[in-house]
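Trainee: My questions concern the predicted model and sequence given below.
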Amino acid sequence: ICKMSLNFILIFLASALFHPSLSLSPVLPKDVTQPLEILLDQAVAQYHAKHWPQSVSLFEKALVNYKMSQHAAVACIGRCKAANISREIEEDLQEFPLLKAVGDLVAQASCIKICSEEHPFGSLSTQVLRKDIARDVEARKPYNYLQYAYHKMNLIKKACQAAFTYYQIHTDKEDAKANLDFYRSLPGVKPSYFTDLEADASYQLFVEGAAAYEEKKYGVVVDKIEKCLISFFKAVSDCDSLCYKPVEMITFHKFMKAITEQYYRQISCALKCEDKLSPVVHGQKQQNFVAQCFSYLQFAYYSLGKYEMAVPAAATVFLLDPEHSNAKSNLDFYESKAEEYKLIPSIHFQPRADGVKFHAHKLKNLKFVEDAQMMFGDLEEEELPENEAETENEDTNKHDEFVDE
């Protein structure tokens, strides 16, 4: 293997690697699969022309397009992360770590390419978006257009949903809050109209769990918050996957710097996932969300007399958020009651496995970012520049003019 050239390996990998079998059936109308930027550009044009039905239709298609592109990307990246050169050439490259690293990266890129070709919506996941489009979709701008257009079409429930969805990541924007206040003032509008259309299942589960906590329905708290954690961990994992980008072919002598820089951007992106996905409840972003969930579980299990479940939850809170006001005192309390509650220190006072895994992954990413900065010093995250040719006039999405109607 020492005589095998790098070019041979790369050519071999480029020819054909993994052939994932996907059984999804495409069910979307043909025009939904147009390039996302075309759909959005047309939607904005129709919006400014005050062609509300046409604008709404195009924005809705654009959002479906984006969702399906994310679905395909998560599916293919998840399938291909473990792709490696050794499986294909049946050679052990452990003695050649740099060569193996190159081969593994190309294997992953090739796997993703093949998967995208076979996935029913794979072509959507390979779209290279204009940076202003990527930024606007990430910022949920289509929903700000939609809430106004829905209102013009007298689709008030949909307008409330769109306005609330936009507000959830723009709680500091006065216009976004003013729009919510406007919709709440309309006759016949129900609180149930205000739902976050982009929230994953963990949001509603957390809201229901927190409400049950206030009502001291601790069995419900356990059910909802345990499910919430499962859903949230899955959402963070998917978010991590969407940060991944297949490596581009680079010159060998710049390999280490280029690969480090690419991973730095990927991991910097992944480190934002927890905060990005943490729910906003009553206008407030939930800080240290995972630790907060375990804190709910600790007290709920304690109240149910399930001390053997409460203590690991308490230990997990302390692991994730050592500065939590009650984390240490709760553990001290359980230690004082260990004999009475039949708790075994080596078993029950250990953090839960799901919390440990989540925390370890985060620490590993933080360590990589720190080491990369120390090694190269000049690494920067990839930022989306402001759009100099901004198409949206924010004032056209406000409802001050309708307050007296």
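Mentor: On my side now, so go ahead. Residues are numbered from 1 along each chain as shown.

Trainee: Going by C-alpha atoms from here, please, whenever you check contacts or count neighbours.
Mentor: Will do.

Trainee: What helices and strands are in contact with the top helix by length along the chain?
Mentor: In the chain, taking DSSP state H as the definition, the longest helix is helix 52-80. Secondary-structure packing of helix 52-80 (3 or more Cα pairs under 8 Å, 6 or more residues apart in numbering; DSSP states H and E): helix 36-48, helix 97-118, helix 122-125, helix 141-152, helix 218-243.

Trainee: Check it against this one:
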Amino acid sequence: MAAAPDNVASLSRCLPLSPFRFIFVLCLLSSLSLNYSFSFPDSLQNTGTSANGQARLLPPYDGLYLAGVRAYFAEEWEKAAEYLERSLQTRSALDRVKRSCLAGCALDGFGSGPAAGGNSLSDLKFFWTVLRRAECLLFCERNRLEPTARSAVSEEVLADFESRNPYNYLQVAYYKLKKVEKAVSAAHTFFVSNPDHLEMKLNLQNYRKMKGVREESFTDQESRAHWLQFDAARFSEGQGDFLAAAEGWEECVSKTLAAINECRALCEGPYHYHGDDSHLTDKRDLYQSTADHFLQVLSCRQSCVSQVATRPGHIFAVEDFLPSIFEHLHFTYYKGV
């Protein structure tokens, strides 16, 4: 990050840095910075191209999902299955894009040296760093996402994806298309997160009775790597294979920490207003808005520990999940010696 020019440093000594004057100085600094070079990380450059040579941009997954639901109720099963599958794939790709952009635009990538003008510009330096990072994120997302894909998704659609509802529709669509194994996989994926859904439970029982349906079809398409490793390590420990169990618990620790970091990366972004509130009705000053935004991100990041420790289909997190893994690891180390 370029140091603040001398004329801005002298201006800051003349003006008390109230929230409104902060904005004025930041705007001035931003306009002056046009003469300074700023390169984004190479990892943020979009190199993917389509068949006609144009860059591929991710469409909004909520639009694909709603199109799939409309086709479902119109009994257009081929179209419903296509749109629903694409919505799931696009949402997964969107999360990867966000994590990639956030990693490439990390705060420490914008300089950490002392601001010109000494302590009088420490607050200005902080806001300048945040704005430059926001610019980096916008650049990254604009090169990878369609404009509508960068818009906020409704609470209803978010809730449907959290409850794996697209798989409920997919199960029926594939069954109607006589693609039974895909229907079984979709049904099982939905049921893992909704174990009290009686209709799906009956569907799975009927699928098991069907001739030609393999046990391998009953797979969870949304399974989390750390839970698979947790179950495998616990099985090895129960069988008395402590060396294999120790390796499994080590891998479980790595995958759990990776899952927490992935969750925390998705916490950042625009401030989330509740109810009828919006930026148009926001009366907070600069400092209060910034503090509230960072507190919201911090709260989300803290909740990731509980989210990662909650099995799909369960309401409550496993108590002391990560410490319990280390306890198992200690036990298997002791037994494996």
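Mentor: Everything's here; your move. Here the structure is a predicted model, which is why all the values come from computation and not from measurement.

Trainee: tm score of chain vs chain?
Mentor: Here the TM-score for the pair of chains, by TM-score structural alignment, normalised by the length of the second structure, is 0.76; 304 aligned residues with a Cα RMSD of 3.6 Å.

Trainee: Which strands or helices does the helix or strand following the longest helix of the first structure pack on?
Mentor: Where DSSP states H and E defines the elements, the next helix or strand beyond helix 52-80 of the first structure is helix 85-89. The helices and strands touching helix 85-89 of the first structure, judged by 3+ Cα pairs under 8 Å, 6+ apart, are helix 97-118.

Trainee: how much space between the nearest residue to Ser125 of the first structure once chain neighbours are set aside and Phe8 of the first structure?
Mentor: In this structure, Ser125 of the first structure finds its nearest non-sequential neighbour in Ser69, 4.2 Å apart by Cα to Cα, 6 or more residues apart in numbering. In this view, Ser69 of the first structure and Phe8 of the first structure are 33 Å apart by Cα to Cα, to the nearest Å.

Trainee: With Tyr301 of the first structure instead?
Mentor: Tyr301 of the first structure is 59 Å from Phe8 of the first structure, by Cα to Cα.

Trainee: Kindly report the same for Ala45 of the first structure.
Mentor: Distance from Ala45 of the first structure to Phe8 of the first structure, by Cα to Cα: 50 Å.

Trainee: list the contacts for the most centrally placed residue in the second structure?
Mentor: Nearest to the mean C-alpha position of the second structure, by Cα atoms, centre = their mean, lies Leu266 at 3.6 Å. Leu266 of the second structure is in contact with 95, 98-99, counting by Cα atoms under 8 Å, 6 or more residues apart in numbering.

Trainee: Quick one: map Val44 of the first structure onto the second structure.
Mentor: For Val44 of the first structure, the aligned position in the second structure is Val69, judged by TM-score structural alignment.

Trainee: Any idea how many residues pack against the alignment partner in the second structure of Gly78 of the first structure?
Mentor: Counting by TM-score structural alignment, Gly78 of the first structure corresponds to Ala103 in the second structure. Using other Cα atoms under 10 Å, Ala103 of the second structure is surrounded by 16 other residues.

Trainee: Could you report the distance from Ala103 of the second structure to Gly109 of the second structure?
Mentor: 10 Å.

Trainee: Next, the residue of the first structure positioned farthest from its centre: secondary structure please.
Mentor: The outermost residue of the first structure relative to its centre, with distances by Cα atoms, centre = their mean, is Lys3 at 43.6 Å. Secondary structure for Lys3 of the first structure, judged by DSSP: H, G, I helix; E, B strand; the rest coil, is coil.

Trainee: what do we get in the second structure for it?
Mentor: Using TM-score structural alignment, Lys3 of the first structure lines up with Leu11 in the second structure.

Trainee: Stretch 195-208 of the first structure maps to which residues in the second structure?
Mentor: Under the criterion TM-score structural alignment, stretch 195-208 of the first structure matches residues 219-232.

Trainee: What residues of the matching stretch count as buried?
Mentor: 219-220, 226-227, 229-230, 232 (16 or more other Cα atoms under 10 Å).

Trainee: out of the residues you listed, who's nearest Glu181 of the second structure?
Mentor: Thr219 (10.1 Å; Cα to Cα).

Trainee: Tell me which residues touch that closest one, please.
Mentor: 185, 188-189.

Trainee: Can you classify the alignment partner in the second structure of Gln298 of the first structure as helix, strand or coil?
Mentor: Aligning on TM-score structural alignment places Gln298 of the first structure opposite His330 in the second structure. Using three-state DSSP, the structure places His330 of the second structure in helix.

Trainee: Give me the number of neighbouring residues for His330 of the second structure.
Mentor: If you count neighbours by other Cα under 10 Å, His330 of the second structure ends up with 14.

Trainee: Roughly how far does it sit from Thr148 of the second structure?
Mentor: Relative to Thr148 of the second structure, and taking Cα to Cα, His330 of the second structure is found at 49 Å.

Trainee: pretty sure Ala162 of the first structure is in contact with Lys141, am I right?
Mentor: No - between Ala162 of the first structure and Lys141 there is no contact under Cα atoms under 8 Å: 9.9 Å.

Trainee: which one in the second structure is aligned with Ala101 of the first structure?
Mentor: Under TM-score structural alignment, Ala101 of the first structure pairs with Phe126 in the second structure.
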